[in-house]
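**Student:** got a predicted structure here, sequence first:
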Amino acid sequence: MNTKLKRKRTFTIQKLSSSLIIFLIPLLFFGQKVEVKGTIIDEATKATIPGVTVTIKNSTNAVISDSNGNYKIKAANGDIAVFSFVGYATVEKKITGNILNVSLQEITKALNEVVVIGYGSSKKKDLTGSVAQVNSKDFHKAPVTNVEGLIANKVAGVQITPRSGRPGAGSSIIIRGGSSLNASNDPLYVIDGVPLEGSNGGPGVLSQLNPNDIESFTVLKDASAAAIYGSRASNGVIIIVTKKGNLKETKVDFSSTTRVTSIMEQAPVLSADEYRSLVNTLQTKGTPPKTPPGVANTNWQDEIYQVALATENNLSMSGSIKSLPYRVSVGYLNQDGVLRTGNYERFTALLNLSPKFFDNHLKVNLNLKGSFEDEHIANEGALWNARAFDPTQPVRVEDQTYGGYFQYTQFASNPALAIINPVSMLEQVNTRNENIRSVGNLQLDYSMHFLPDLHLNVNAGYDISKGKYLSSASASYFPANLSEGYIYYGDPSREVQNTLFESYLFYSKEIASIKSRFDITAGYSYNDFLTTNYSYPTFRPDGVKQPNSDPVFPFDKPSHSIISFYGRLNYVFNEKYLVTATLRQDGSSRFSEDNRWGLFPSAAFAWKIKEESFLKNNSTFSDLKLRLGYGVTGQQDGIANYYYRPSYFSGFTDQQYTFGNNSYLTVNPGAYNLNLKWEETASSNIGLDFGFLKNRLTASVDVYLKKTKDLLNNTRVPLGFNQGSELLLNIGTMENRGVEFALKAIPIQTDNMTWDLNFNFTYNENKITHLNDVSDEGIGLFSDAILVNTVGYPRNTFYLYHQVYGANGMPIEGQMLDLNNDGLLNASDRYITNKSAAPKYLMGFSTNFQYKKWNLSTAFHANLDHYLFFHPYDNTISITEWQTSQNLSTLYYDTLFSHNDPAQGYSDFYLQNASFLKMDNISIGYDFGKILANSRVGLNLNVAVQNVFIITNYQGLDPEANFGSENAYPVPRIFSIGLNLNF
């Protein structure tokens, strides 16, 4: 063979062999397992994370990162590595080499995916109970005084109603219709892990919180979600989380809001000229008024109301000092009332620290909140007097006997017969309520070094407040000069000290080989509630001590405690099937030893239908989950401390025995019930969550049934049966059944424009199903009550006479239907109307539209099948039948009633359908962005209107506030402008 050819052939073979080897090397390497290593860090803090589980997907191969966040694992190129750790979002990464570093994001940073629940948190997709969360980005844009206003009417099944229009006044919150007759229907509030107990002297249970400090609300509605709180969760649970600092950057926010408030409308009463004309008409008929009209023209409502101003300023700073995240804030609110002389001031401060130690094994949360409230409470008795006072009389006169105010001086010796000048009631009476409060806790979460999946959580907290109330009148206040020139109502003061200690173990584990993930919680809780009521000597406003005013008992310290043991198991199989089970045992000192302990279990199941093979690749559904739940919760609120034991109370000063030269107060026995036991509510829930168009459209439907047994209620008992005429008893059962629907849609979502819509609907039917220990099967029947509770009807059903009408269609005064035809008109002729003061249907709607730097939002809500007893037609007393003539409602002309017939006060003529649609707020804002060159300072302006309008057939002022009472403090319309600076 030619040597040259041989060489060429050899070269060609070598070249082919080399090419083949180069080609085959990656193929051989691809299927070969190699050692992959890396470091896992926190995305925000850049700190290493020990204890992270690293699993090769679809295998049993798993390791855990060491104390420095390092890991090593055998894997092949192309495999998927899964990184998971409690409290962090799970990350999946494809292996493409020997080094794979990963950063994890804390779950709390992804609020859209994570929901705070009792004693921990859960991914939204893993929830099995009926839970709703509203985050700060979804809060109402209009400024609010109380934190509950941030989410008003945003959650299905939650009714938030303003208690009053008084400055600082809070709202009542009822979840799924409430569960009790006499006991509390308020939910349990938990803020940063501390349960709040009662209003503590303030205008509302949440009044001392600053809305600008709130990060999120979570509402636990059904028992499977709330039963972990046991005896305190019968009416649901609202968990509030405040804003925290972070390690990323320092941020300063300043906001300032100015509000102008005015009443929406005045009560329709006769003007001075209309009043005089009516008096002339009555005089020609021989029925002149008791007091002759004057010559003045006074609109008394103009005299008591004002256009009021309010200002609010808040400053907060968040960031970190080295590795110590913090957030600190201060706030000041000064709000005048639309009722003159009323004012509310609130100072708030907050400090949150959240450091981590020992390579992030120990997490510390220190939460401190403080507030001071100073209320100048306007005399709300002036509201009725302004509607009733003679409009032909002047506000002021030259005679200074009563401070220069017009008064009916002819009744000075018997002031009960007179109506007091409403302006003098505001200007001569001084009532103040001061309350200082601090809520705080220290929470430690320790991930065991030897077993990172096991956590020990310890929480120590407190809620301490001190309240002081003072009311007095000037020397010239009518008819104060009859008693040394002063009226003094006392200076009571009380301190509330609620303390909490909780500790629980939490263990989480994922076992890939059996496609299972579970976590277990087991804990202990101790709550102590101590109230100190002080009694002081009575002093006049000028500082002179009243004689014989030293209290026999200078203070009283009622207290009660709750001890609890609880546990919860969450189990997930194949990321499709979820099971939750909880058990809590509570012991309350309010019950005797035989009835002290209550056991409250719950269980829930969820099926992620979307994860099944027949739907996994379905393009129609982006989410579909079925939820089933059942649980039992308890109730012991509304029970006086030591009620199960015989008790004795000091008598009044006019109840004394005299022995020799000394007088001694009597001691009276009080009512008690040795057999009192837990009120219990069993709740069942079926829910369906679904989403479409990649969750641009999401909705949920829940159907629930709540059955409450052993209802707590004050019940009249025969004389001699106990030490009182009323006794708190476990008397029967009640049901709430209903349907909830919540919808969220994002019709538009582009770089420059976003539009979202939220709608919720609630139907709730309440019915009392059994009463025992009540002979007439009803509470309040055959009494003077307008609202009663009886079997087969909703709670607070109206109990009235049938009104008789004339041929002209007008009601005949005092003429009621004699139902039993006995010729008498009495309580036997009244009937149960099947109309309740609680609305049967609730609807809420809100929308937010954002275009570039502009933002427009609005919210509405409606109550339907809602009834109220509206009784202003003769303003309770006519001008002809009372010692002092008084003004009338213009509705007088619809009836021409001439006197106050006793039966007329129970006529169904006054029962009105008070269904309504209210536009809650509308706001528009503009984000100016960075307002200075090379600066971080940003500016946002906002203009808003609240309580815009009401559409209703109800003839009163507001069918929602304080059950539509005409004597209630009106809820005002509010115009506001605010700015926010951030840098």
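**Tutor:** Arrived safely, thanks for sending.
**Student:** CA atoms for contacts and neighbours, from now on please.
**Tutor:** Fine.
**Student:** can you tell me the closest non-neighbouring residue to E735?
**Tutor:** K707 (4.6 Å; CA to CA, 6 or more residues apart in numbering).
**Student:** go ahead and confirm the one you found touches T681.
**Tutor:** Yes. Between K707 and T681 there is a contact under CA atoms under 8 Å: 5.4 Å.
**Student:** looking at these two, which one has more neighbours?
**Tutor:** T681 (27 against 19; other CA atoms under 10 Å).
**Student:** from T715, how far out is the more buried one?
**Tutor:** Going from T681 to T715 by CA to CA, to the nearest Å gives 20 Å.
**Student:** swap in V739?
**Tutor:** Per CA to CA, V739 is found 32 Å from T715.
**Student:** swap in K124?
**Tutor:** To T715, K124 is 44 Å away according to CA to CA.
**Student:** who has more neighbours, these two?
**Tutor:** T715 (19 against 16).
**Student:** quick one: contacts of the strand or helix carrying the more buried one?
**Tutor:** Element membership for T715, per DSSP states H and E: strand 712-716. Residues outside strand 712-716 that contact it (CA atoms under 8 Å, 6 or more residues apart in numbering): 180-183, 679, 725-731, 774, 779.
**Student:** return the subset of the residues you listed lying in strands.
**Tutor:** The strands, defined by DSSP state E, take in E679, E726, L727, L728, L729, N730, I779 from the contacts of strand 712-716.
**Student:** okay, one more to line up with it:
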Amino acid sequence: MKFSHLLILLLFNGLNIFAQQPVDSLFSIQQAHKVSDTNMLQGDIYDPLFLIKGKVAGASISKNGGHPGVPHHMIIRGLSSIYFSNNPVYVIDNVIGADISLLHPDDISSIEVLNNISSSSRYGNLGGNGVVVVNTKFSDRNKPINLNYNTSISFDKVAKQHDLLSANKYREYVLEKEYPFYDGGADTDYQDEMFRNIITNSHYLSGFGSVKNTSYYASISYKNQPGVVENSNSKQFGGNLKLKQSFFDKKLNIQAMVNFNRQELNGLDEFDEAGILEQTYRHNPTDPIYNSDGTYYSGLRAFDYFNPIEAINEINRSVIADQFFTNFNASYAINNKLKVLLNTGYSKLETKNNLHIPEIEGMVPTHPMEENYSDYSERLNVESSFIYENDINNTHFLNAEIGYAFRNHRSQFLQGQGQKPYKYIVFRREDSDSSIINTSINSIFASIGYNYKQRYFVDGGIRYDALNPLIERKGTLLSDPQDLGGLNILYPSISVAWKLNNEVFLRDVLWLSNFTVSAGYGEAGKENNLYTLENNTKLDFERSKEYNIRLDLGILKNRIFADLTYYNRTSYNVFMYRRVPVPPNLYPHIHDNSVEISNTGFECNISALVINKSKFSYLTGFTFSANNNEVTNFNNFKDNYPYNYLYDDDENSYIQQISQGEPLFGFYLPKTIGMDENGNMLFVKKGGGVTNHLSNAERIMQGLVLPEWELAWSNKFTIVKNIDFSFSLRYAKGHSIYNKAKMDLEVIYVPTLNALSETINEDAFYPEVSDYYLEDASYLRLDNLVVSYNLGLSNKNPDLKLKLFLGANNLLTITNYKGLDPEINYNTRYHGIEKANVYPPIKSYFFGLNFSF
């Protein structure tokens, strides 16, 4: 379809996809969930998404472990992609695709989550996983200079450790069993040696004000967060500047901003690829750390067995991530009904990773190694549009928009790796890799919204994306640049609403301040890397479509407010590997768009100002979400598809599989019924009976990766106007975690390696993949608790204020799960698996102050 033809179509249909929240449009009725800074979690905040943890139904925010360089991640309304990210796209001050984790939390004014695809479809191929709109702080206060300084100190400690055998218990067990054993002669608690208590400090200084028609906001920030693992650390530096200027009696408004943030990381990578934590947990407690001459001890008890303290001290890993983004937007009111908008955004994120592994006795590989790689991502978006708004006799309200957008995303990956087989570290061509992906998108969007007497609303839209991706890859997989050709995709949306409290038959019900029923439909895509080994140019983008029905209810001038949403989301064209014969095919697998995944569910947000007195107020809020995930179509697949193998060389070691009619990444495991006299696990056999061979065991779906439902409860009390007390609880129910750490710490490995204390009371057996290690990971967690005291320092100057606060994060967790952390990690393909290299969770106690003048 040509652009000219589409432009005529858009003008004729006038549907909405990129409205800027015009007055009285449906988008202001079926609102997205927006959390302002005053309603966010308070105190010392780990990273920006922690601010709204438990604040928005349907937005699942999680972080497994306490790694200082790993932020929280979010998924919206379940999992819908197998090989690509399920995370939403972040739009920060109209800059699309910027990384929220690198922002300082104090820079953020509000976070808005677009759950419904009828809202996020206005972002075209970026809206399929939802969109999170972030606004940084700004002020139009009519005062030239205002200053604010916020600082906090946090004391962090490991919240939970593995209960391992001590050296004395180890010796007692070995003597009892009469095992032949080499005693290292020491009493070493490797967890105590590896973990530490740390102090984190954060500083934020901002200045803002306005002079005549010019307003500004500037800030600088610094945060130093050592890790509880020795020699791990995260430091962040940042700066932000925003300017706003109006001209010609405020007909022309211009706003510009620049933001820069740097993060410096040292120590363990997110997934502990070197296996240092696994060595910590499994290391024999009778082995010393040092020899008598001060050198590192290395008792070679097993293959790939090395001193974890030597490794954490000698391996050098550093990561530097620099993010810069800027925005310029302008609006000009041609008259009181028509205005023109221009918005431009640019972002650049560059990450450099350097790794040096010296020769450590017992570590595999045995030679020293250097690895350097860098990721570079650059985005440009330009949008221009005309907006028309008209109020006809205070009866008919009309708004419409039509515009053009251009987006370009260029990403580059470079990697070099070398080992020291002889005298020098050699970088070989086959150990290097590089790729460049450059995607340009030209778009036309249009919208129309109509509202009759604030009772009946309709809002619809359409966006047309013309994509031109180009991919190059060099290194181990040599290929020519891959031009995937043009992809032209249409994304429609429509929403309707009925505001019943404005009807004549409900106008006299004074306690009812809002009663609105709405429904919406939308389609959106997902930004994917279409590169494949077989250069398959027939691949399409993954897409999602969704229906939703919503009820908004406000009581007593919205002192009690609730919204309830039912949604039905279908993701199609989902990427999947498919097995094919070789020959005639060159590869045993190819990609195709062969899977369809459904997510249906219910969400509820409730807030209530329970007490609102001059000397005491109480505000409470609940969020509830339940999601049902199902693979509804598994085209081209005759059999179930095994997923997540624990051991690469064992085809029976998978613990999850993808099957039509079942949840994505469901745990498919043999049913364990005991063990035989030789210590082999016994399973229910296919077709009935018992077997000790894993390959003959019957596998059934025994657990879910994601919670069946989640509930959060937030509370804020204000006493005598200057004392605030708040806390936030979350409960997740129905998900399971495969405890691979327990599997690796069984007593069968004694007297070589260490084991969990609980296992010495069990019969020794050879652990195999089974439901024995699958545990219910439902949990109740106290995320955040804060008490603050506000002081007015001057009666003459009300802007002179001091706020003192103290509190704790991750203060309490109640769960039957025996592993380290019942929260799952959404940013990994190993959904729902806790390995023996997990970074332990942390508990934080903090205090700080906020000074305004």
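**Tutor:** On my side now, so go ahead. Treat the numbers as computed from the prediction; the structure is a model and nothing was measured.
**Student:** for the ones in strands among the contacts of strand 712-716 of the first structure, which one is nearest D192 of the first structure?
**Tutor:** D192 of the first structure lies nearest to E679 out of those, by CA to CA, at 27.5 Å.
**Student:** mind checking what the closest one lines up with in the second structure?
**Tutor:** Counting by TM-score structural alignment, E679 of the first structure corresponds to E542 in the second structure.
**Student:** tell me the contacts of V838 of the second structure?
**Tutor:** By CA under 8 Å, 6+ apart, the residues touching V838 of the second structure are G65, F271, D272, L277, E278, L820.
**Student:** which of those residues tops the neighbour count?
**Tutor:** Neighbour counts for these peak at L277, which has 27 neighbours (criterion: other CA under 10 Å).
**Student:** secondary structure class for that residue?
**Tutor:** helix (DSSP: H, G, I helix; E, B strand; the rest coil).
**Student:** what do we get in the first structure for it?
**Tutor:** In the first structure, L277 of the second structure lands on L383 (TM-score structural alignment).
**Student:** residues contacting its match?
**Tutor:** Listed by CA under 8 Å, 6+ apart, the contact set of L383 of the first structure reads Q301, I304, P422, N967, A968, Y969.
**Student:** OK, contacts around the third one?
**Tutor:** In other words, P422 of the first structure. W300, I304, G381, A382, L383, N385, A386, F389.
**Student:** relative to T341 of the first structure, how far out is the alignment partner in the first structure of M369 of the second structure?
**Tutor:** The alignment partner of M369 of the second structure in the first structure, by TM-score structural alignment, is Y488. Distance of Y488 of the first structure to T341 of the first structure, given as CA to CA: 19 Å.
**Student:** cool, Y119 of the first structure as well?
**Tutor:** Using CA to CA, Y119 of the first structure is found at 45 Å from T341 of the first structure.
**Student:** name the SS class of T754 of the first structure, please.
**Tutor:** strand.
**Student:** the counterpart of it in the second structure and L804 of the second structure, how far apart?
**Tutor:** Matched across to the second structure, T754 of the first structure falls on S617, judged by TM-score structural alignment. Distance of S617 of the second structure to L804 of the second structure, computed by CA to CA: 19 Å.
**Student:** how deep is Y179 of the second structure tucked in, by neighbour count?
**Tutor:** Applying other CA under 10 Å, I find that Y179 of the second structure has 12 neighbouring residues.
**Student:** could you do E370 of the second structure as well?
**Tutor:** Per other CA under 10 Å, the neighbour tally for E370 of the second structure reads 19.
**Student:** list the contacts of the closest residue in space to it that isn't next to it in sequence.
**Tutor:** Once flanking residues are discounted, E370 of the second structure sits nearest to H356: 4.7 Å by CA to CA, 6+ apart. H356 of the second structure makes contact with I315, N316, R317, P368, M369, E370, E371, according to CA under 8 Å, 6+ apart.
**Student:** which of the contacts of P422 of the first structure sit farthest apart?
**Tutor:** W300 and G381 (13.1 Å).
**Student:** neighbour-wise, which of the two wins?
**Tutor:** W300 (25 against 15).
**Student:** now which residue in the second structure aligns to the more buried one?
**Tutor:** Aligned partner of W300 of the first structure by TM-score structural alignment: Y190.
**Student:** and K160 of the second structure, what pairs with it in the first structure?
**Tutor:** Counting by TM-score structural alignment, K160 of the second structure corresponds to E265 in the first structure.
**Student:** need the three-state assignment for L282 of the first structure.
**Tutor:** helix.
**Student:** my guess is it meets P288, correct?
**Tutor:** Yes. Using CA under 8 Å, L282 of the first structure is in contact with P288, at 5.7 Å.
**Student:** onto which residues of the first structure does stretch 226-237 of the second structure map?
**Tutor:** Residue span in the first structure matched to stretch 226-237 of the second structure, by TM-score structural alignment: 336-347.
**Student:** chain center to the matching stretch, what's the gap?
**Tutor:** 22 Å (CA atoms, centre = their mean, to the nearest Å).
**Student:** how about that stretch: buried residues?
**Tutor:** Buried residues in stretch 336-347 of the first structure, counting neighbours by 16 or more other CA atoms under 10 Å, are found at D336, G337, V338, L339, R340, T341, G342, N343, Y344, E345, R346, F347.
**Student:** dump the residue contacts of D744 of the second structure.
**Tutor:** Contacts of D744 of the second structure (CA under 8 Å, 6+ apart): A836.
**Student:** that one -> the first structure?
**Tutor:** Per TM-score structural alignment, D744 of the second structure is aligned with N875.
**Student:** for Y83 of the second structure, same thing?
**Tutor:** Checking TM-score structural alignment: Y83 of the second structure goes with N182.
**Student:** count the residues that sit near the match of E679 of the first structure.
**Tutor:** Neighbours of E542 of the second structure under the rule other CA under 10 Å: 23.
**Student:** then H770 of the first structure?
**Tutor:** Neighbours of H770 of the first structure (other CA under 10 Å): 18.
**Student:** what about Y731 of the second structure, how many neighbours?
**Tutor:** The number of residues packed around Y731 of the second structure, counting by other CA under 10 Å, is 20.
**Student:** shouldn't it be within a strand?
**Tutor:** Yes. Residue state for Y731 of the second structure (three-state DSSP) corresponds to a strand.
**Student:** trace it over to the first structure, please.
**Tutor:** So Y731 of the second structure corresponds to A862, using TM-score structural alignment.
**Student:** check the gap between its match and T348 of the first structure for me.
**Tutor:** Distance, A862 of the first structure to T348 of the first structure, by CA to CA: 33 Å.
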